[in-house]
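J.: Fold the following.
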Amino acid sequence: MKIYLSLTKKPRLKKTIMICVWPGMGEVAFKLGVYLRDKLKMEEFASLEAPELFPPTGIWIQNTIIQLPKSGAGKFYFYKNKNAANDIILFISDAQPLLEHAYDYCKRILSLGKELGVKRILTFAAMPQAIDHATTPEVWFSVTHKKIIEELEALKIGLKLLAAGQVSGLNGLLLGIAKESGFEGICLLGEIPLFTIQIENPKSSLSLLTKLTQILKINVDTSALAEQAKVVEQEIEKLIEFIQNPETQHGAPGPIGEEEIEKIKKSLSLQTKLPKSAMEKIEKLFQEVKQNIAKASELKKELDQWNVYKEYEDMFLDLFKKPKDKEERTHN
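T.: Here you go, the predicted model:
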């Protein structure tokens, strides 16, 4: 088993805290990490690859050709915090490795952290609870050392201590290995409704990010994440309304069709997958391609970058159809 670590530069940092995120339930950790990276304009300085730990489970078909997907790429970023004592390293991976080899994988991450003077590790996780989707999620915490409990409670920011439980996957496992390796660790857990564990939950990510900014004393504009949370809440309400009150839809009684439910789910998926700025750029490119078909390659590249081509495929292909073809398709 080979794990490759590549450094493009070695930043000089002070009292560094490392934040590590992987995809998980509700994507609360991953979404928070990506949002934080973008808003703080963090600089990439290293990458971690371990191909054997991320075997493909399917294929991609692009331009009619089958290809194996590339996943598991981990990137390290840094941020020099001018407003507080601690600089930040952020590690983001787009997938979780095979757990039977996760120990060595985590040790490699921690070895770089130790080399750069990291003393404390932070991770995030989702905490499914019997709460309503409109409820503001509470944030719980678990730590590796008792002294950190006193430190966090002294902040008086509304964190709730988790006395017992389990954090599955790398977002939890890393902290156990970190403690064994001499690091301090904190896991912040954001509540999510039990019935939404399979969709992204920006509302929980927002609650976690709010607490994180208070802990690290950093300023992050959360308005875009708050807007995503609002949109997702509205889409969930629509879906619930369709399911609970089908007779009120379209002026006719009877259950809503699977096709319409899938449309709502698709819309919800797009809202959570894409930041507002990316959606606006894609919409603008669609308009530009209608005027200049030569820009289609730029649009396709943008869709591929965000991994949403499948969702926009019909709209994209329609750009190449003649008016007569579009009319025939509409009536078929």
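J.: Please make it C-alpha for all contacts and neighbour counts, starting now.
T.: Fine.
J.: Excluding chain neighbours, give the residue nearest to residue 31 in space.
T.: Using Cα to Cα, 6 or more residues apart in numbering and skipping the chain neighbours, the partner closest in space to residue 31 is residue 205 (6.7 Å).
J.: Tell me how many other residues crowd that neighbour.
T.: Residue 205 sits with 31 neighbouring residues when counted by other Cα atoms under 10 Å.
J.: What helix or strand is it located in?
T.: When elements are assigned from DSSP states H and E, residue 205 belongs to helix 202-216.
J.: roughly how far apart are the residue nearest to residue 31 and residue 225?
T.: Distance, residue 205 to residue 225, using Cα to Cα, to the nearest Å: 8 Å.
J.: one more to put side by side:
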Amino acid sequence: MSLKVDRDIRAELGSPTLIAGWPGMGSVGVGAVNYLRRSLEGEACAHVDLRSYFSPDMVVVEDGLARFPDVPSHVFYHVPGLDLILFESEAQVPGEGGTSMLNEVLDFAQELKISAIYTAAALAVPMSHTDDVQVVGVSNTEGMRDTLNHYDVDLLEQGHVSGLNGLLLGFAALRDIPASCLLATMPHHVIQMPNPRASREIVRVLQGILDVEVDLSELDEAVDQMGKVLSEIEEKIRSTFSSMQEPESDELSELQMVDEEQVPQYVMEKIERLFVMVSQAGSVGQARETAAELKLELDKWSLYAYYEDRFLNLFRENPE
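T.: Have a look, this model is predicted:
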């Protein structure tokens, strides 16, 4: 791993701010950084070469031919005319590779005399996609915490921030570099889908902190388009749950005929069979009916909490 400087920008900087983003839930943080970079016309000035840590776990197939995927990029951008550096990464890197990347980022930050660092991420909570997005923050110094308060960002009182967007705060503290992470709320049942609505709120907060104007029209359009998809998903979930009734006592008769020692295996096999039937259903009506039966079975055995994500994924996979 090594840092490659493509263009020396030190003479153009005073005491710059660094905004960094890695992929995460809903692509919230990296989505905000990407939008800022494109809107403010950031120019690439350096990149981190991580090929030594790149280990592909699949091949890409195009026209019947297989090839390894491209190596993810990790690029620094300078915004001309502003004391602003953006770092945009295409991949979370675990373990030693992630630690090495953070050290490379912070080495370059110190070389550029960065005064403060901001990262961004998602905070998945039970909510509808139409609910107001809340931005909360966590900092590694009291001064940065006060800065967030000044811009009306509520503080994350307790919890944890996983991934490099959070870990950077700890590594930056070891070097006495002030850093904060902004977290925007998003629905926990769609964390695998991009959430431009949460990214937009991150951008709005950063506009105030950086004192810059950003045209949000493209992001507004993305919010509207994704909102239609999420509305369909939530409607599917609501309609499915509304059709489900509490099991009647006589519905247990089938299970009462099964020996107690066989019940766990019997239940697991039936649940797996129902999951397959829902995913392979030939119509929306058939899928809804089978999903209702599956939900009853999960509730009957108090297993829904263990299968909740998998159950909700049945509705995310095919929003049409």
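J.: What's the residue nearest to residue 31 of structure 1 aligned with over in structure 2?
T.: By TM-score structural alignment, residue 205 of structure 1 lines up with residue 199 in structure 2.
J.: pretty sure that match is touching residue 25, no?
T.: No - taking contacts as Cα atoms under 8 Å, residue 199 of structure 2 lies outside contact range of residue 25: 11.0 Å.
J.: Quick one: the helices in structure 1, in order.
T.: In structure 1, the helices defined using DSSP state H lie at 28-39, 102-115, 146-154, 170-180, 202-216, 223-244, 258-273, 276-291, 296-305, 309-318, 323-331.
J.: mind putting these in CSV, distance to residue 252 of structure 1 included?
T.: Below are these laid out as CSV (distance: least, Cα to Cα, whole Å):
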stretch, distance to residue 252 of structure 1
helix 28-39, 38
helix 102-115, 54
helix 146-154, 54
helix 170-180, 47
helix 202-216, 34
helix 223-244, 12
helix 258-273, 15
helix 276-291, 33
helix 296-305, 37
helix 309-318, 29
helix 323-331, 24
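J.: So for residue 59 of structure 1, which of these sits nearest?
T.: helix 309-318 (13.7 Å; Cα to Cα).
J.: quick check: that closest one aligns to which part of structure 2?
T.: Going by TM-score structural alignment: helix 309-318 of structure 1 matches no residues.
J.: so what secondary structure elements neighbour that helix?
T.: Under the contact criterion of 3 or more Cα pairs under 8 Å, 6 or more residues apart in numbering; DSSP states H and E, helix 309-318 of structure 1 touches helix 296-305.
J.: For the helix it packs on, buried residues please.
T.: The neighbour-count check on helix 296-305 of structure 1 (16 or more other Cα atoms under 10 Å) flags 296, 299-300, 302-303 as buried.
J.: between those residues, which is closest to residue 134 of structure 1?
T.: For the buried residues of helix 296-305 of structure 1, the nearest to residue 134 of structure 1 is residue 303 (30.8 Å; Cα to Cα).
J.: what number of residues lie near residue 270 of structure 1?
T.: With neighbours defined by other Cα under 10 Å, the count for residue 270 of structure 1 comes to 16.
J.: What is the equivalent residue in structure 2 for residue 300 of structure 1?
T.: Residue 300 of structure 1 maps onto nothing in structure 2, by TM-score structural alignment.
J.: and the residue lying closest to residue 300 of structure 1 once chain neighbours are set aside, how many neighbours?
T.: Sequence neighbours aside, residue 309 is the residue nearest to residue 300 of structure 1 in space, at 7.3 Å (criterion: Cα to Cα, 6+ apart). By other Cα under 10 Å, the residues close to residue 309 of structure 1 number 18.
J.: Over to residue 173 of structure 2?
T.: Count around residue 173 of structure 2 with other Cα under 10 Å applied: 14.
J.: Same check on residue 192 of structure 1?
T.: 29.
J.: and it, what pairs with it in structure 2?
T.: With TM-score structural alignment as the criterion, residue 192 of structure 1 pairs with residue 186.
J.: I'd guessed that match sits against residue 132; true?
T.: No - contact criterion Cα under 8 Å: residue 186 of structure 2 and residue 132 do not qualify, at 9.3 Å.
J.: just so I have it, where are all the strands in structure 2?
T.: 2-5, 17-21, 43-49, 60-62, 65-67, 74-78, 84-89, 116-125, 135-139, 154-155, 179-187 (DSSP state E).
J.: Looking at these, spot the one closest to residue 107 of structure 2.
T.: Nearest of the strands of structure 2 (Cα to Cα): strand 2-5, 9.2 Å.
J.: Structure 1: matching residues for the closest one?
T.: Using TM-score structural alignment, strand 2-5 of structure 2 pairs with 4-7 in structure 1.
J.: Quick one: residues in contact with the matching stretch.
T.: For stretch 4-7 of structure 1, contacts defined as Cα atoms under 8 Å, 6 or more residues apart in numbering pick out 45-50.
J.: buried residues in stretch 176-194 of structure 1?
T.: Under 16+ other Cα under 10 Å, the buried positions of stretch 176-194 of structure 1 are 176-179, 183-193.
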